Each structure stands twice: as C-alpha cells, then as structure tokens.
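Asker: For reference, the sequence and a predicted model appear below.
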Amino acid sequence: MFLTITTTGTAEKPATDLGFLLHKHPQKAQSFSTSHGTAHVLYPEATPERCTAALLLEVDPVALVRRGQGRGRGGAPDAALAQYVNDRPYAASSLFAVALGSVFRSALNARCAARPELPEQARPLRVVIPALPARGGPELVRRLFGPLGWSAVEVTPVPLDTRFPQWGDSRYVRLVLEGELRLADALRQLYVLLPVLDGSKHYWVAPDEVDKLLRAGDGWLAEHPEHGLIAARYLARSKRLTQDALERLELVRLAESDGSAVEEIDNAVIEETATPEAEERRVPLARQRRAAILDALRAAGAHRVLDLGCGQGQLIHDLLADVSFTEIVGVDVSVRALTVAARRLRLERMGERQSGRVRLLQGSLAYTDKRLTGYDAAVLSEVIEHLDLPRLPALEYAVFGAARPGTVLVTTPNAEYNVRWETLPAGDVRHADHRFEWTRAEFRDWAHRTAGRYGYAVDFAPVGPDDPEVGPPTQLAVFFRKDSAPKEGIAA
C-alpha cells in the first residue's frame, strides 16, 4: 500500500521544501521498521518546480496474523480464512495510518526545527492513494473529505476485474485530493479518515484512542458535518468511547472562541480587500483577543496570572509559551472543561519545571475564593456576558473586592459591531448562552462604576478592526489597582 504527496514551487519557494517538512531528504530512499512491516520513503521527483514524496508500506501478512493483529475490534469477518486472506497488505487502512503517523510524526505535529516557518504555510498539495477501502462507497469519501478545504476530491471506483466489467466495482477507490493546505492538516485528516473509511482497526481500541482522535482532529473535526460518524467508526463503534469523544468535541466547539461559540462567526471573516483592515480581518478574532491580552499583561509587568473562566485552556497555552509568566492558574466552574484543558495542555507529559508553572482549579467566579488572592493579574476573557446581570455584582466583588489582583483584564463582545456579521440575524446575540451584549457606552459605564467602587483605574483598547462607525468586534478594559501603577500604558 502506498500514497504520494506532490507539491509545486518556484525558485524563491522551491517545491523541495517538502523534504524539510517531512524530515526526509529528497536525495535519499529511507526505510523504517514498524511493528507490522517496513515503511519506505522515497522521492520519484524532486525539483524546485515539482516534488513528490511517496510512502510505501510493506506488510508481512503472516507476521500480522501471528501477532494477533490481523483482526481489530469491529474489524474483519468471522470466517476462519479471513485472517489469512485479506486486504491488509494492499489497501490503505489503520496499518497505513499508524505508519504515516510514525514516519511523518514531525510533519503531523507541524514541527520543523530547520525551517520553523514552513509548517504554518499553506502550499499546493496533490495526494494520491491508489487503493483505499471505502465502506459506504465513493459518496461517503466525498462527504468526508469535501468539507476539509480541498479544491478537488476525485474518487474513482476500482472494478473487481477489468476483464469482467459485468462484475461491477469493488469496495476500493482511487482517491486524489488537490488543494492548498498546510501539510500537517492534510496528514492529520488522512491519519483519522483512512481507518474510518476502512471501518476496521488492526489493534484493540482503548480509551486513549479518544485523545488521539481529538489531537489529530484539532481544528477541523469539531465542525465537520460528519463528526458523529467519524468518531463512531474511528473508535470501532464503542458507544462509551464515542459518547466521550462527542462530548469533548462539543466542548472544543464552544471553547474554540475562548468560552463562547462565536468562533464560527469570528472565522467567517468579512472579505473587504479594499479596506486597510483586510489583512487584520483574516486573523481569527479569538487569536487577536489572546494576543491583545498577552500584550496588556506584559505592559502591566505581570508574572503571576489568573485565567478566570479558562475553558479549554487556549490562553493558558499561550501564557506557557512566554517564560516571563512564572505562575499561571486556570479557573473554571466546569470539571469537564478543566479535564479537556489538562489533556489539551498535556499536563501529564510536561516536564517538572514547566508543570510547576501551571495549575487548574475548579471554582465559581460568583463566590470569593482565598486561593485566588495575591496575584499580579486576572483575565476575564469573554466571561461576563455568560452571567445573568443580577449575578454580575457577585463576580465583581469576588474578583475586584476579594481577590484584588494588581491588574484585571476584561474582554466582551461589542454589540454595535454585530451589524457587520453578515451571518448573524439582526437583533441576535453571537451565542445562545450570552445573557447580554453591551455597546461601547454600556461597557465603559460598567467599567468606570466597577473601578470606582473597588479602587481601580481603567483604560480601554479595541480588539480587532476598529470600525469608524461601530467600533471593534471585541472590547478590552484594563483595570489597574490604584496602589499598583502600571509600568506602561495602553492605547485608549
């Protein structure tokens, strides 16, 4: 079984950069041992204009049976001969997905030490898999790959025997994918969808398969229209594991926008190429929020930071990347959200020094908590709008009155900007769980009253493109305790 990955380039951006991305030199043919055979990587062509890498997996079918790997959970038929007469050595399946994940591990994880900028660049890709099992037929293949950003998904059924066309087609197809994607995204899609289409795995499906599915599906699976089918098949139709995966995918979907489901709107960027803000609009708003928060924390000289309402931990992830933040505490009322955050951050795999910088705590922001006192800064990113207004004073006292960090950062949607979202019906809030969304005047009025009540000063800054008529999509308020002056100011 094999696949080829082809890209094109120019003299300035040569196609042979594919070798850096895959960590396999184009001038060499390399072989790698796997638990079920040998994987070979070779380059049939490698020029600055066009480069093709091929992954070939040779499976020892006898060894596969002897190791008990010929049949996986939910896998091969029960016929006694099926373990010896099967398609495992010839068609792309979970065997091939595991080899792909092992041989191209760095590319799958978007890492390139020699050229760290390359993994984040989308490039023209053509992926060819000559023999792919397709339980569900060509239409299912199109439904699975169609929503993933490929400009062309070509699925050609393979006949049972070309000499006898009356026999019809086999359950195998030839798949060709073409489009401009990051290589890591393409490989992650294949890693998940190859065994999904085959409908079988060569190994027993354990609970850690849910973690593998969510890691490989990060950024695309939660919003895929067939995510339920994908999860069920990937997890060998285990009801318990599938339910766990679907619950966590729902949390991912909500947490992609730092605690609310506005990422779908945030990423539906308005294409206004004639405006100066067009380039800025291409960056997801959730990412712009986190960048603005990090800048404000650095300007305040904060080192020990609370992320209140941390959700799945995206902001914590960014904070950990900056060693100037020596202690980071994430707080959320949802135990499940904290569990997802811990897995996303890979706390169990962190080194002792890194794990010593971060803690996750379960707690409600409507109650005072002695564990939250004494910190340099606290962040409430897209949190306050999820509270009923009568409960907001309790949060104000718990944060500004009891915990009293030197700096408090609050972000919330700007209701005036909602008219710029073409997909948002007039009068609607950005997410069904939002209890309110304030205008700029309403937010500033609340911020000034809260600051005055608890001995803080407050500055304001826009997040996202600052529309001259309706303002920015997100409002940021930076509260400074009056006895804790900031080192630098922020733009009002």
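Answerer: Structure received. Just so you know, these numbers come straight off a predicted model, no measurement behind them.
Asker: only C-alpha atoms for contact and neighbour calcs from this point on.
Answerer: Fine.
Asker: dump the residue contacts of Leu308.
Answerer: 330-332, 365, 378-381 (C-alpha atoms under 8 Å, 6 or more residues apart in numbering).
Asker: Using TSV, lay out these together with neighbour count and secondary structure.
Answerer: Compiled in TSV, the contacts of Leu308 are given as follows (neighbours: other C-alpha atoms under 10 Å; DSSP: H, G, I helix; E, B strand; the rest coil):
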residue	neighbour count	secondary structure
Gly330	25	strand
Val331	24	strand
Asp332	21	strand
Leu365	24	coil
Ala378	28	strand
Val379	24	strand
Leu380	21	strand
Ser381	26	strand
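Asker: The structure to be compared is supplied as follows:
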Amino acid sequence: MTLSTTHRPATDLGFLLHKNPARAQQVEVSTGTAHVFYPEATDERCTVALLLEVDPIALVRGNRGNEGFALGQHVNDRPYAASSLLAVALGKAFASARRGVSKERPDLVDQALPLEVHLPALSCRGGAELAERFFAPLGWQVEARAVPLDEQFPEWGDSRHVDLRLRGTQRLADAINQLYVALPVLDDAKHYWVSTDEIDKLLRAGSGWLAGHPDRELITQRYLAHQRALSGQAMARLAEVDDADVDTFDDAVAATPEVPERPAPLAQLRQGAVLAVLRAAGAHRVLDLGCGSGALLPALLAEPSLTEVVGVDVSSRALEVAARRLRLDRMPERQRARISLLQSALTYTDARLAGYDAAVLMEVVEHLDPDRLPALEHAVFAAAAPSTVVVTTPNAEHNVRYPALAGGGLRHRDHRFEWTRAEFAEWADGVAARRGYAVRYLGVGGDDPEVGPPTQVAVFTRAAGQEVAA
C-alpha cells in the first residue's frame, strides 16, 4: 500500500506517521515483517509505502480458521494481496498516527490533507462495486478496477482482486482508521480469532464515520466475522453513540425484543436435513465423505440409529482436527467403537468405502474442479455404491440475498463453482441415470419464491438388489 500527499511541505507526512523519510524501518508482526519506506520525499509530494513480507511458516502456525482445507494454509493469496494481514501491519506500523498524535506537527493532526492511497492488489469479495460503496460515502474519489485472472487470457475473466486508488482531503488519522477497517471487511476474512475485544477495535477505528455509514451493518458483520452475537452488540453500541434507536441501525432486531426470534443457523438446518434423510432411509452404517474438520460427525455420532460412522477426508491435518473435536482419546470405549476416521481421496476408488448403507457429501462437490466430478461420480456411485447418497451444495441463485455477495462472488474462497438449481439437477439427473439411482430434491433454509432456498439437496437411492452401473 502507498499513501501520498501534496501538502506543502509534503515531507511533514513523516512527522505525522512517526516514520523518518530518510530511512527504511521494519516492524515485526505475527505473520512476518512490515517494511515502511518512502519511494519519494520532496516538498511537493511525499509517498510512504507499507510492504508486508509474509512469513509462510508464521502464517500456518497462526491459522485457526482453515483447518478443513489444509492445503489452503500453503497455497493462497495472502502473501500477495492486501487483506486482514496488511490491516494488522497498518495498525501496528502507524499506531500513533491512528490515534492522531504528533509531537512535532500537532497543528496538522486535525487538519484535512490532500491524500492519495493506492492498493494495487486488494482482496475484495464483492468486487469494485463494494469498494466504491465502502469509500465513496466517506468523501473519497474512488477508482476501482477488477484485476483479471491473467491478462494474456482475458476469456478467463476477472479475479476477486481490485486495483484501488483513493483520492480525497482527509485527516490522516481518519484515512488510516478507515483503511484499517476496510481491509478485513472487503477481504471478508480475518487470519486470527475474533472475540469481544474486536468490537472495541471496530468502534475506536470507526469513531466519527461508521455510525453514519449507509453500509454500517454489512461492515460490522464482516469485520466481526459474521458472528451474530458480536454484530448485535456492536450495532447496539453504535446506536448509543449516535443517540439513535437500535432498530434504525439493525433491521434484524425483532419488533418485540422481549421475545426475540432467532432463526437456526443454516449449518444447523443442513445437518438436521441430512439426519432426517438418513433416518428415513433406515441407514445404520454411514460415510461422511469430505468430512473436513468434522463439522457433521458429532451430529452423526449422536444419532442412536447409526451403528457405524466413518469420516473420510484427503487431508490428514483435517482429520487430526476432527479427532480433537470429537475427543476420541477420551471417548468411552463403546462410543469409540462406532466411529473411525480414514484418509482417502474422493476422486479415487477405495475398497474400504464399499458396502455402507449411506454416504453424505455435505458441501463437498463445489470444492472440486469441475473436471474431477466424473472421477468423484465413479468412486462414490460406482465403486463405493451405497444404497443412499446425500449431496448438499449452495444454490447460486440465492446468493443475491446475501449483502456480502451483492456484487457477485462465491460463498467460500475455496469453492470452484456454485450451481443454480437447474445446473445441479442436470448433474444429479445424469449421475442417477448413469449409475442406476433414483434422485429427488430438497431445499434447506427459507424457500425464497424467486431464487429458491440457500442450500439445495439431492437424495440418491438405489433399490435393494439393483445392479450397480460401472
């Protein structure tokens, strides 16, 4: 990130930032080293650059949010794009400037200066439109351009990264605090655990501008990692700051707060739907294929009708996390005998997976590249060939109902695609016809009359004694 000013003398920027333009400085952060230096420093124009050099080992060591996709700890965009990692470096490198403190130039602290900010590779889930929505109401002139996946192959389309340039007249402290909030909000991800102290950080950085921002609810939800309880507390405190009724800040607040209605989380509804299908099928021995860190396994283990539960994933790291989540080392022997964890790739046949009553692929298929789906089909429906297969996947049509995806994009950074209802049915009908199954469809979550439910489910069943199609 670079930040420039044409205030005269422009080198006063060094006094406001507490960073001498004559020398480069380093600041250690949890994920690497932040370098602060000045590509130009004259009376007419001064530019400070913040470069975060990410230590990949430190990044993996500190990761607490991606255990279900172990390879993602090593293969990702974090060292190359402005994200929540850069926000932490920004906050630490320019801590005094964020507080509006300058011993040498106290008269400039409260003065609006001509500023220009450039983020050439900003991680922005929502695209250029969302960057415009964030910064334009704050008085910035916004130039946001989507970065193509590969300029030599324009047919591949755009990436989720944006080349962002901001120009405006702002207090330096306000500009830095706005960027401090914007980076994790636009990235829609944080690389560290989010708890109640993040509310205080948000309100401090958002002082003077967040309460009046038209997208304050979206900003709050994203900054607090979509944790509903934390977002509710933050919105209530913003209402207190603005001396307004909390209902004007959060239209999700019930009209009768003494009897609040809290819908069950979609993940919980998905699990309930899967369990209902397994009960109806009379399944006793079940495979959880692509189990990741074990989100579904506790619910399967708590179902008394299931005598054997097998969690399967290609990632040994994810299986280790699942074992800890289940506390296998302290599980009673009788319960422990009902569950096992296997490392196996779902795109290769594995004789150990044959002969089970049912298999569940809950939010799995969208993580595969489309050209690997035929291999998955063969391994699951032809080689393993359980009597019942339950597949859940996002309904891409419903994404327009999520404010965070208003500008397009997928629900998870590792999704390779998301199907519409017609696309899902086309794939599932083809699998059923080729492999000797019947298929029916269910929805999970509110069934929107225009765009359907947020999650779509296909239930494949094979009649007893029916020959499996190779």
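Answerer: Cool, got the structure. What you are looking at is a predicted structure, and each value in this text was computed from that prediction instead of being measured.
Asker: what's the TM between chain one and chain two?
Answerer: Superposed pair, TM-score by TM-score structural alignment, normalised by the length of the second structure: 0.51. Supporting alignment: 246 aligned residues with a C-alpha RMSD of 1.6 Å.
Asker: Nearest to Leu177 of the first structure among the contacts of Leu308 of the first structure?
Answerer: Ser381 (38.8 Å; C-alpha to C-alpha).
Asker: quick one: the helices in the stretch 101-250 of the second structure?
Answerer: Per DSSP state H, counting those that start in this stretch, the stretch 101-250 of the second structure carries helices over the ranges 106-109, 127-135, 172-187, 197-205, 216-223, 228-242.
Asker: which residues in the first structure does the fourth one match up with?
Answerer: Read that as helix 197-205 of the second structure. Using TM-score structural alignment, helix 197-205 of the second structure corresponds to residues 208-216 of the first structure.
Asker: contacts for that stretch?
Answerer: 188-189, 191-192, 221, 231, 234-235, 241-242, 244-245, 249, 343-344.
Asker: and if you look at stretch 208-217 of the second structure?
Answerer: Taking C-alpha under 8 Å, 6+ apart as the rule, stretch 208-217 of the second structure contacts 133-134, 137-138, 203, 235, 238-239, 241-242, 249-250.
Asker: Need the max-distance pair from these.
Answerer: Across the contacts of stretch 208-217 of the second structure, the two lying at the largest distance from each other (C-alpha to C-alpha) are Arg133 and Val241, at 22.6 Å.
Asker: Surely Val390 of the second structure is within a strand?
Answerer: Yes: Val390 of the second structure forms part of a strand when assessed by DSSP: H, G, I helix; E, B strand; the rest coil.
Asker: That one: neighbouring residues, count only.
Answerer: Val390 of the second structure is flanked by 22 other residues according to other C-alpha atoms under 10 Å.
Asker: And for Asp198 of the first structure?
Answerer: 22.
Asker: The residue mapped onto Leu172 of the second structure from the first structure: what's it in contact with?
Answerer: The alignment partner of Leu172 of the second structure in the first structure, by TM-score structural alignment, is Leu183. Residues in contact with Leu183 of the first structure (C-alpha under 8 Å, 6+ apart) are 21, 107-108, 110, 119, 122-123, 125.
Asker: Distance of Leu183 of the first structure relative to Ser200 of the first structure?
Answerer: Applying C-alpha to C-alpha, to the nearest Å, the value for Leu183 of the first structure to Ser200 of the first structure is 25 Å.
Asker: before we move on, the earlier item: relative to Thr5 of the second structure, which of the contacts of stretch 208-217 of the second structure is nearest.
Answerer: Leu138 (17.9 Å).
Asker: Report the separation between that closest one and Gly127 of the second structure.
Answerer: For Leu138 of the second structure relative to Gly127 of the second structure (C-alpha to C-alpha), the value is 18 Å.
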